[in-house]
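>>> Quick one, fold the following:
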Amino acid sequence: MKKLPNVTGVAIDGRGVLIAGPSGSGKSSLALELIDRGARLIGDDGVVVSPEDGRLHAAPPVETEGLIEIRNVGIVEMEPVGAPACLWITLAKDPPRLPLGPEQRRVAGCTVPEIRLYPSKLALALRVEAALDMFGLDR
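Just a heads-up that it's a prediction; the model follows:
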């Protein structure tokens, strides 16, 4: 088991999406947008991962299980889930405009497709859902 700090995770239809980026980049805000669209919280600003049957599995860390920060509002409780990690999103200031495909992120001995997205508020949740459909691993 390995804890990934500065990573927020949600599950969309049982497929885990791990969102990485520096503090203040919008990981929790993106997670909240996705949750509003039907996703489930895995973990906010910390996710525990472990290899299971050759796949990376993401789960909430015990110390913050079920908690997510809503900036300028406070901490909110939600029922967390675990899920196979099917896509890694990196919020970055310099992503390629038209990538040829996903990069590969190696975590805990497993490989997950990685897409870098500019953390603009314009349709970011839709871009994550599209990337999961296009490049994400199946459950």
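>>> C-alpha only now, for contacts and for neighbours.
Will do.
>>> Would you enumerate the residues in contact with the residue nearest the centre of the chain?
Of all residues in the chain, the one closest to the mean position by Cα atoms, centre = their mean is L18, 2.2 Å from it. Contact analysis of L18 by Cα atoms under 8 Å, 6 or more residues apart in numbering lists V7, T8, G9, V10, A85, L87, W88, I89.
>>> Save those residues as TSV, and put in secondary structure, neighbour count and distance to C110 too.
Shown next, in TSV, are the contacts of L18 (DSSP: H, G, I helix; E, B strand; the rest coil; neighbours: other Cα atoms under 10 Å; distance: Cα to Cα, whole Å):
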residue	secondary structure	neighbour count	distance to C110
V7	strand	24	16
T8	strand	26	18
G9	strand	33	17
V10	strand	33	18
A85	strand	30	10
L87	strand	27	12
W88	strand	27	12
I89	strand	25	16
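>>> Here is a second sequence; please produce its structure as well for comparison:
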Amino acid sequence: MLVAGSSGSGKTALALALVEKFRGAGRFARLVSDDQVFLSVHYGRLLCHAPQAISGLAEVRGVGPVPVEHEAAAAVDLLVRLVPATEVERLPGQDSETILGCMINRLLLAEREISMATPAILARLGITLFA
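Now for the predicted structure:
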């Protein structure tokens, strides 16, 4: 999953909350990159990886960069775009966006609303977590 949004929209907080939610339920999840990500296409799939200088770091607001378990790269199957709440439809249909020629499923969610974003993302992924 690729989380996009403006500065201060809650991208890192959401990503770290999702990783914690998955791990708490015994499922695999790791951060690939925080703050900046490089995108490329390989065999028609969108891939992401971190710049070497920030690989394995995530900025925790009020603390600064901290080491985190991470993956070197991952395929992107879902784009979560954090936007002002006024831009989010209450009952949206399936949506997608083209990135580097790859059609990616997209979910528009309200920025800085982690507690509301998490169940929407899990539902879009078809995942039920009980942890």
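>>> care to give me the TM-score?
Scored against TM-score structural alignment, normalised by the length of structure 2, the superposed chains reach a TM-score of 0.82; 117 aligned residues with a Cα RMSD of 1.5 Å.
>>> Which position in structure 2 pairs with the residue nearest to the centre of structure 1?
When structure 2 is aligned by TM-score structural alignment, L18 of structure 1 is paired with L2.
>>> same thing with I35 of structure 1?
Checking TM-score structural alignment: I35 of structure 1 goes with V19.
>>> how close does its match get to S96 of structure 2?
Taking Cα to Cα, to the nearest Å as the measure, V19 of structure 2 falls 23 Å from S96 of structure 2.
>>> now swap in L107 of structure 2 and tell me
8 Å.
>>> Ok, E20 of structure 2 next?
From E20 of structure 2 to S96 of structure 2 the distance is 26 Å (Cα to Cα).
>>> Which parts of structure 2 are strands?
Secondary structure of structure 2 (DSSP state E): strands at 2-5, 38-42, 45-49, 57-60, 64-67, 73-75, 78-83, 95-99, 102-110.
>>> right, so of the ones you listed, which gets closest to A13 of structure 2?
strand 57-60 (7.6 Å; Cα to Cα).
>>> Was I right to think C48 of structure 2 contacts A75?
Yes - using Cα atoms under 8 Å, C48 of structure 2 is in contact with A75, at 6.4 Å.
>>> which one of the two has more residues nearby?
For C48 of structure 2 versus A75, the count of surrounding residues by other Cα atoms under 10 Å is larger for C48: 20 against 16.
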